[in-house]
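Asker: What follows is a predicted structure for the sequence shown.
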Amino acid sequence: MNKTELIAAVAEKAEISKKDAEKALKAFTDTVAQELKNGEKVQLVGFGTFEVSKREAREGRNPRTGETMKIAATNMPKFKAGKALKDMMN
């Protein structure tokens, strides 16, 4: 499912226009991204948790040359599915 299909499905399920569904989806994604950027986590009980995972700096190897290189520390977004979502899949 791509973004357009998701917007159409949300609009149908919520009985709203596609334009309003697109606004709601954009507001949701922007809000989650901003909270993650601020170092916060977003927890949706029964669905899951969006949080930031910190990756430490490490040494890597260039596969082409075999040369050792430093990989900088980074913050990565992470999603952990909630129990209800996991149960729904099984």
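Answerer: Yep, that arrived. Numbering: from 1, shown residues only.

Asker: going forward, measure contacts and count neighbours with C-alpha atoms only.
Answerer: Fine.

Asker: which residue ranges form the strands in this structure?
Answerer: For the chain, the strands defined by DSSP state E occupy 42-44, 48-55, 58-61, 68-71, 74-81.

Asker: residues near Ser53, how many?
Answerer: Ser53 has 14 neighbouring residues, counting by other C-alpha atoms under 10 Å.

Asker: Pick the most deeply packed of the strands of the chain.
Answerer: Of the strands of the chain, the one with the most neighbours on average (mean count of other C-alpha atoms under 10 Å) is strand 48-55, at a mean of 16.

Asker: who touches that strand?
Answerer: 32, 36, 39-43, 73-83, 85 (C-alpha atoms under 8 Å, 6 or more residues apart in numbering).

Asker: name the helices or strands packed onto the helix with the most length in the chain?
Answerer: Counting by DSSP state H, the longest helix found in the chain is helix 18-37. Other helices and strands packing on helix 18-37, by 3 or more C-alpha pairs under 8 Å, 6 or more residues apart in numbering; DSSP states H and E, are helix 3-14, strand 42-44, strand 48-55.

Asker: Second structure for comparison follows:
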Amino acid sequence: MTKADIVAEISEGTGLEKMETQKVVEAFMDSIKSSLSKGENVYLRGFGSFIVKERAEKTGRNISKNTTIIIPAHNIPAFKPAKTFVEEVKNNVKVK
């Protein structure tokens, strides 16, 4: 499912125009990105949490040059689904 599919489905379900729905979806995503950039987690009850995870410094290898490099500690965005969300997916997804 793409962003365009999401916009079309929300538009159909709410009766809003697609352009308005697209603005809302974009604003929602911008809000989440902005919050995570500030180090603030986003909690959506019944859906999940968008969180910032810290990755520790580690040693990596460049196999083409056969050298060792240090990968510095850094933060990455992550999504943790709510338990109800996980259960719904487990019970409803049919593997093809």
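Answerer: Perfect, thanks for sending it. Predicted model, so just to flag it, every value in this text is computed and none were measured.

Asker: Any idea what the TM-score is?
Answerer: TM-score of the superposed chains, computed with TM-score structural alignment, normalised by the length of structure 1, equals 0.94; 90 aligned residues with a C-alpha RMSD of 0.9 Å.

Asker: before we move on, the earlier item: from the chain's centre, how far out does the longest helix of structure 1 sit?
Answerer: 12 Å (C-alpha atoms, centre = their mean, to the nearest Å).

Asker: hmm, back to that, how about the strands of structure 1 in CSV, adding distance to Ala24 of structure 1?
Answerer: Formatted as CSV, the strands of structure 1 follow (distance: least, C-alpha to C-alpha, whole Å):
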stretch, distance to Ala24 of structure 1
strand 42-44, 16
strand 48-55, 18
strand 58-61, 39
strand 68-71, 37
strand 74-81, 20
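
Asker: closest to Ala14 of structure 1 out of the ones you listed?
Answerer: Ranking the strands of structure 1 by proximity to Ala14 of structure 1 (C-alpha to C-alpha) places strand 42-44 first, at 18.4 Å.

Asker: That closest one vs structure 2, mean deviation?
Answerer: On superposition with structure 2, the mean distance recorded for strand 42-44 of structure 1 (mean C-alpha distance after the TM-score superposition for structure 1) is 0.4 Å.

Asker: What does Glu40 of structure 2 correspond to in structure 1?
Answerer: Structural correspondence for Glu40 of structure 2 with respect to structure 1 (TM-score structural alignment): Glu40.

Asker: Buried ones in stretch 7-16 of structure 2, by neighbour count?
Answerer: Buried residues in stretch 7-16 of structure 2, counted by 16 or more other C-alpha atoms under 10 Å: Val7, Ala8, Ile10, Ser11.

Asker: Distance to Asn92 of structure 2 added to those, as a markdown table?
Answerer: Putting these into a markdown table (distance: C-alpha to C-alpha, whole Å) gives the following:
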| residue | distance to Asn92 of structure 2 |
| --- | --- |
| Val7 | 23 |
| Ala8 | 23 |
| Ile10 | 21 |
| Ser11 | 24 |
